[in-house]
Structures are given as C-alpha cells and as structure tokens.
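Engineer: Just to be clear, the model below is a prediction. Sequence and coordinates:
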Amino acid sequence: MWRNIASNALTFLIIGLFLAAGVVVWGARQFRDPGPLAAAICLQVPSGGTMRGVSSDLAGQGAITSGTIFRIGADYADLSGQLKAGSFLVPEGASMEEILGIVTRGGQSTCGTEVVFRVGVNALQAEVRELDPATERFEEVAEFDPASDEALPEEYLSVREAIDTRYRLVVAEGTTSWQIATALNALDVLEGEVAVPDEGILAPGSYPVEPGMQAGGLIAQMEDAQQAILQEAWANRASDLPIQTPEEALVLASIIEKETGIAEERPEVASVFVNRLNSGMRLQTDPTVIYGITEGEGVLGRGLRQSELRAATPYNTYVILGLPPTPIANPGRASIEAATNPAQTDYVFFVADGTGGHAFAETLQEHNENVARWRAIEAEQQSSGE
C-alpha cells in the first residue's frame, strides 16, 4: 500500500512540476509576445510611482494582459526599482518586455506636452504642443508672445509644473545677437539676465531648456556650437579665398545668410561676393546698410532711402570697399560653409527671380535683363494685390 501511495505522490509531483514549467513558459511568452494595445497611448509615470501602480494603469488602458506577469517580469529582470518619472509613448502592440524598457530606461519624456520658444528674425513666439499618440505628431494647443504684457494663456500656465512638460529653444538662422538676448531675458523659465553678445558668435539651432537654468548657460552653448562650426569650416576652406581669418568668414557668412533663405543657392550667392571681393568691386548689399541703421535691434520696417544708400558708414557696402567691420547676424552652418567653400562661378550679380530665389548673372547686361523681369513680376503682383 505504501508503495502505491509513494508511486502516486511521485506521479503527482512530476505532473505538478510539468504544470509549473508550463505556467512559467506561458508567462514568459505572455511577457515577450506582442501586447493587446490597439493604438498607441501616453503613459504617465508620477514621481515616486511604483511598479504596481504602473502595471495597474497599463492594465486599465488595455496595454497588458496581466499586471502580475508584468511585475514578475520586472522582478526577474531586476528592474523593479528602476522606474523613471515622466510621460512615455507606448506604441501599438508593445510587449510587456518592451514597455518595461520604456519606463525604466530614463531620458526625456517621449510623450505629453512640449513648449517651444522660437526666436525668429521678426518676432519671438511660443507654442504649447501636445503629442497625439495615435499619429505621433504634436498638435498646437496655444500660441503666444512670451515678451508681451498680456496675460500668459491658461494652456501654458497649466503645464508649467507638469513632470512631462519639455521645453525647447529654437533660434532661426539670421537672427541678431540682440534679438536672441532679448528673447532669453523674456523667458520666465530661465534664471538671470544676459547682455548682448558679439554679433555672429551664436549658433542658430534647437536647444533643450530646463526650467530654472541660467540664461547665460544657453548663450555659452550657442557660442561653443558656433565656434566648433566655424573652426571646422575654416579648416576645410577652399584655397585662394579673399578672406584672411575665420572672423572675416563669419562676416561674409552673415551677409550670405541675410541675402537668401534657400540653402541650395547659398554657395552661388557666396560666389558672387567672393568674385566681387577678388575683383575689387563693392559688395553693394542692402542687409549691411540696414544693419548699420538698426544695429541689429529689430527690423527696419521700411525700404531704404537714397540718402541711406549714399551715406558713408562702416556698414554701407555701396560706399565702402570690402567687408563691414562685424557680422550683421548669426549665420547658420550652411552659410558658414558657403562662405568658406563658395561655388566656382563667374557670377557678379544676382536679383530676386519671383520664386523666392535669385537669378544670377555674369555681365551687367544679363543682370539688367534679370532686373527688368523682376520689375515686371513686382508690378504684376502689385496689380493683383498679392
């Protein structure tokens, strides 16, 4: 009898072990296989959150089939204590294993609200944007001027303290140092004030912003970035340029920047100025004259007067030979590279062509024909009210 009992017990033990092994295999498959999420979601993990709370939220949103398996997987991977606060995009069909990696990996939030401060040539603008998980695109919910005396919009005030709100500063190519410094001094997320840096030494681009960071720290980042770009471009410059120093390259690049917003034609615009410098011609470019009037503090807002085009000032390239004494804006990488590696052309003239670009010419006759075409386009636009 005892032999039968022992035999049956062994049988049950073996069956139990097989069942347990089957459960483990099933659980592992559940953890690694694609999940049930039909559409991407934003998962918010609060500061001090727990794996139990996160697993409950995931189960409630239909992202996982079992909170228990999710937590066991986290324990097995030794990640239970690695939960990161933030708002994270969980893609459609993500497995529990993938989701665990998302909420423990750290780094910037990938979902939620983004506030973008844009420093443009004409204005400072802020945008509050929310990520739509379904399209993975940001949708604008508010737009305002941070420097305005008007009350800040509620959409901005309500997200300033949220853990998943990210901030970014975007500086447009061709902005002046005065415009950038004025913008930074107007942002309520930054601490401290900055003086106006030297013209041209700040790199346009996108910079992450942390609430409470020093405005001077952002200026330093832009200076370091521009210095690196300029050094690289100067080291790879073409031979026989009519400029002798990186500083002169920066001046030329700023003029190119203000003359065209089309990256593809910057080397051709650069070639016009290089050819003029090489032949002893005046640069004759309006943006330098305008800078001499405004000193980079905002836009002129009107056309140039004949008296201004004739005035003998350091920035009037209709009067002086060579380059003006300083840059007239902060040029981007494309303009700096064009200044140091211009296209090989015989162009010495260019004028707007009506498409946003320019028509280039080697001779005055060709240029006059291009100017006549542009005047006709201008007249047609004015008559049609464009």
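Structural biologist: Looks like it came in fine. Numbers count the residues shown, from 1 in each chain.
Engineer: only C-alpha atoms for contact and neighbour calcs from this point on.
Structural biologist: Will do.
Engineer: does the residue nearest the centre of the chain count as helix, strand or coil?
Structural biologist: Centroid-nearest residue in the chain: Ser206, 3.3 Å away (criterion: CA atoms, centre = their mean). Here Ser206 is recorded as strand under DSSP: H, G, I helix; E, B strand; the rest coil.
Engineer: Surely it touches Tyr167?
Structural biologist: No. Contact between Ser206 and Tyr167 fails when scored by CA atoms under 8 Å: they sit 10.5 Å apart.
Engineer: Without its sequence neighbours, what residue ends up closest to the residue nearest to the centre of the chain?
Structural biologist: Val170 (4.4 Å; CA to CA, 6 or more residues apart in numbering).
Engineer: what sits against that neighbour?
Structural biologist: The neighbourhood of Val170, defined by CA atoms under 8 Å, 6 or more residues apart in numbering, consists of 116-119, 204-207.
Engineer: and it, what helix or strand is that in?
Structural biologist: Using DSSP states H and E, Val170 sits within strand 165-171.
Engineer: Gln381 too?
Structural biologist: helix 364-384.
Engineer: which helices and strands does that helix pack with?
Structural biologist: Where contact means 3 or more CA pairs under 8 Å, 6 or more residues apart in numbering; DSSP states H and E, helix 364-384 is packed against strand 349-352, strand 358-361.
Engineer: Ok, which of the ones you listed comes nearest Thr288?
Structural biologist: With CA to CA, the closest approach to Thr288 among these belongs to strand 349-352: 16.1 Å.
Engineer: who touches that closest one?
Structural biologist: 269, 272, 358-364, 367, 370-371, 374.
Engineer: What ranges does this protein have for its helices?
Structural biologist: Remark: helices assigned in the chain by DSSP state H are 2-32, 51-60, 67-76, 96-105, 154-157, 177-186, 215-235, 246-259, 266-279, 286-294, 306-310, 333-340, 364-384.
Engineer: out of those helices, nearest to Leu124?
Structural biologist: From these, taking CA to CA, the stretch that ends up closest is helix 177-186, at 6.5 Å.
Engineer: Could you identify the buried members of the contacts of strand 349-352?
Structural biologist: 269, 272, 358-361, 367, 370-371, 374 (16 or more other CA atoms under 10 Å).
Engineer: here comes the other one, which I'd like you to weigh against the first:
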Amino acid sequence: MMRKGWIIALAGLLALLAAVAVFAAGWYGDADLEDDTAFVVPSGATLTAVAAKLAEEDHIGSADGFLLRAKIFGSGDPIKAGEFVLRAGSSPAKILDTLQHGEVIRRFVTIPEGMPSILVHERLMATPLLTGDAPVPAEGSVLPDTYDFERGESRAEVLKRMQDAMAGTLDELWAKRSSDTVVSTPQQAVTLASIVEKETGVPSEREMVAGLYSNRVRQGMMLQADPTIIYPITKGKPLGRRIRRSEIAAVNDYNTYSMVGLPKGPITNPGRGAIAAVLNPADTNAVYMVADGTGGHAFAETLAEHNANVAKWFALRRQRGEM
C-alpha cells in the first residue's frame, strides 16, 4: 500500500511539474510576433490596460494569462509610456521587460537656424506622427535645434518645448552679455540677431556682422539689411525674385532702408550663435560689407573701401556670367 501511495504521489508531483512547465512555457516561450512591431503604451496606462491592448493587437494570446504570469514570473517594475519596438519572436516575458526597461523610440523634428515662424508652423503640421494643431509662433520665439518627440505627442507640446528652449537660452546668454552690446533688452537682442542670422550663413562671421550692425546703430546709420525689406512681404518665406525699387523705398515697421534703428521685431528665429554674437559683438570699426564671392563678406570702415569691394564683387559676378 505504501508503495502504491508513493507511486500515486510521485505521479501527482510529475503532473504538477508538467503543468508548471506548460504554464511557464506560456511565459518564456515565443509569442506570436513574426516581425518587429511598434507598440505604443499610452500615458498613464495600467498593466491591465496594456495587456488588453497587446491581446487586441494579437501580440499575445490572452490578456488574463499574460497578467497572471506577469504577477508570478515578472518584475514588479512599472511599465513606461511611449512607443517601443517588440522584436520578432519575443516571449511574453521579453515583451514585459521591453515595456518596463526598454528604450522608448524617439523621433525628431529639426528647426534650422534662420527658419521663420511661418515655416516652423508648416514643418510641425507636416510631421505626421504628431497630433493636434499648433498656432504660428511669435517670430523669434523658437530656438532652432533638433527636438525629439514621441508618437502621438501634440504639436502644441513640442512647440512649447521649442519656445521654452529659446526663453532659457536667452536668459543664459543675456546674463553673459558684454558691455559693448548696443541692445538694451533681450527682445532687442533677438531682433538684431535675426538680422545677423539672415545676413550671413558663415558662423565665423557672426560676431563681425554683429559688430558692424552695432556700429551702425551707435552712429545713427540705417542698417540697410535686405532681409528686412522682404519680411513684411512674405513673412520670412523666400521672395523668389529680385527686390523692387518700390519695396526698397517702402515705409513700414521692418524696412531698415527707410528707417533708422531696429525693426519692430525679429524677422526670423535666430540660433544661439547669432544671439551670442549680438550680445558679444566683435571689436571693429566696420560699417560696410558686401559679398566676397566665397559665401562670406568683405568688410570696410570707409565708403571708399566699400566701393572698391563692391567693384570687385561686380567684376566677379560679370566673370561668372551673372551680370
């Protein structure tokens, strides 16, 4: 009898072990993922809600089975919100580990230096994985940079990060400003920096261009920056043609060919480098500049020097067949 009882007990134990093995296999064995798959965990979602979502999307066989095994075999760490890649063949155990400890997929939108706000708005609206609407931001309120975002994040939230970055950068650089700067407020710094940004695409020239325009402001000279003619016409978009004489003579709050001093506001979103240049301009006596044919500019302190530089530029353009 004892032998028979022992055999029955052993059989029961083996059956239990087999059941446990089957139960564990449902956790550590391959899931129904044939390909790498993107999966989004909504902000604030519970493990129960995520299990239901995994089952609805056919990544696991049973939400209840997943939850039960997760409680027995899984880590107690919280799941993270965001978008994840569930790798092909991942087990339920691997899926849970990915949602708890894996890297959230980050996506990026880039705002180049000198991009006007109307184009910032268009770029945000054209980014398909963002949601909702966003207003056209105030000119000069966005810091050009590359920003990461998560699938489903709102455009308004991403725009706010861009504007917060500009506010933070401006506060930082304003505190480090030189006594040589001609601007008296952070907003004036952004306005003058927007002109510097548009007038040169050569980073090493920014301080020199800022020094030149600072000299013009001090001396009461017109800034005569071509981009300020274009801005009230296109709001910063390319003009697509030559500037007309009537536009050069136009009187408005931006055209620095018909007014002395700074325009009423920025004409684009300047980058950190342009703002820093305005707040720490080069020590120079230059008040004139003209393109030099290499992408940069030739600077001059006197009108005679400037006219000679202009003659060289025109000669180079004629040689290239541009005139």
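Structural biologist: Okay, I see it. In this text the structure is predicted, and so the values were computed from the model without any measurement.
Engineer: Quantify their similarity with the TM-score.
Structural biologist: Overall, the chain-to-chain superposition scores 0.69 on the TM-score scale (TM-score structural alignment, normalised by the length of the second structure); 244 aligned residues with a CA RMSD of 2.8 Å.
Engineer: give me every residue that touches the equivalent of Ala338 of the first structure over in the second structure.
Structural biologist: Correspondence of Ala338 of the first structure to the second structure, assessed by TM-score structural alignment: Ala277. Taking CA under 8 Å, 6+ apart as the criterion, Ala277 of the second structure is in contact with 193, 206-207, 210.
Engineer: returning to that earlier point: most widely separated two among the contacts of Val170 of the first structure?
Structural biologist: Of all pairs in the contacts of Val170 of the first structure, the most separated under CA to CA is Val116 and Pro204 at 14.5 Å.
Engineer: Now which residue in the first structure aligns to Met240 of the second structure?
Structural biologist: If you look again at residue 240 of the second structure, you'll see it is Gly, not Met. Under TM-score structural alignment, Gly240 of the second structure pairs with Gly301 in the first structure.
Engineer: same check, this time on Pro186 of the second structure
Structural biologist: So, by TM-score structural alignment, Pro186 of the second structure is matched to Pro246.
Engineer: Who's the closest spatial neighbour of that match, skipping the chain neighbours?
Structural biologist: Using CA to CA, 6+ apart, the closest residue to Pro246 of the first structure is Trp234 (6.1 Å).
Engineer: Contacts only, for that neighbour.
Structural biologist: So Trp234 of the first structure contacts 246, 249, 340 (CA under 8 Å, 6+ apart).
Engineer: Kindly recompute the last result at 10 Å.
Structural biologist: 228, 245-247, 249-250, 336-337, 339-341 (CA atoms under 10 Å, 6 or more residues apart in numbering).
Engineer: With Ala334 of the first structure instead?
Structural biologist: So Ala334 of the first structure contacts 173, 229, 233, 253, 256-257, 262-264, 266-267 (CA under 10 Å, 6+ apart).
Engineer: Do I have it right that the match of Pro186 of the second structure meets Asn236?
Structural biologist: No. Look at Pro246 of the first structure against Asn236 with CA atoms under 10 Å: they stay out of range, at 11.4 Å.
Engineer: Looking only at neighbour counts, state which of those two leads.
Structural biologist: The neighbour comparison of Pro246 of the first structure against Asn236 (other CA atoms under 10 Å) goes to Pro246, with 18 against 12.
Engineer: how far away is the more buried one from Leu230 of the first structure?
Structural biologist: Here Pro246 of the first structure is placed at a distance of 7 Å from Leu230 of the first structure (CA to CA, to the nearest Å).
Engineer: just to revisit the earlier point, looking at Val116 and Pro204 of the first structure, which is more packed in?
Structural biologist: Shown here are Val116 of the first structure and Pro204; by other CA under 10 Å, Pro204 has more neighbours (25 against 21).
Engineer: What residue in the second structure is paired with that one?
Structural biologist: Pro204 of the first structure maps onto Pro144 in the second structure, by TM-score structural alignment.
Engineer: ok, now which ones touch that match?
Structural biologist: 110-116, 120, 162-163, 165-166, 269-272.
Engineer: ok, now Tyr254 of the second structure?
Structural biologist: Contacts of Tyr254 of the second structure by CA under 10 Å, 6+ apart are 225, 227-232, 261-267.
Engineer: Could you do Pro246 of the first structure as well?
Structural biologist: Pro246 of the first structure touches 227, 230-231, 233-235, 237, 252, 336, 340, counting by CA under 10 Å, 6+ apart.
Engineer: Same check on Gly296 of the first structure?
Structural biologist: 175-179, 199, 290, 328-329.
Engineer: any idea how far Ala372 of the first structure is from Arg32 of the first structure?
Structural biologist: 69 Å.
Engineer: what do you get for Glu193 of the first structure?
Structural biologist: In terms of CA to CA, Glu193 of the first structure sits 49 Å off from Ala372 of the first structure.
Engineer: which one of those two has more residues nearby?
Structural biologist: Neighbour tally, Glu193 of the first structure and Ala372, criterion other CA under 10 Å: the higher count belongs to Glu193, 15 against 12.
Engineer: just checking, the more buried one touches Leu184?
Structural biologist: Yes. Here Glu193 of the first structure reaches Leu184: they are 7.6 Å apart, a contact under CA under 10 Å.
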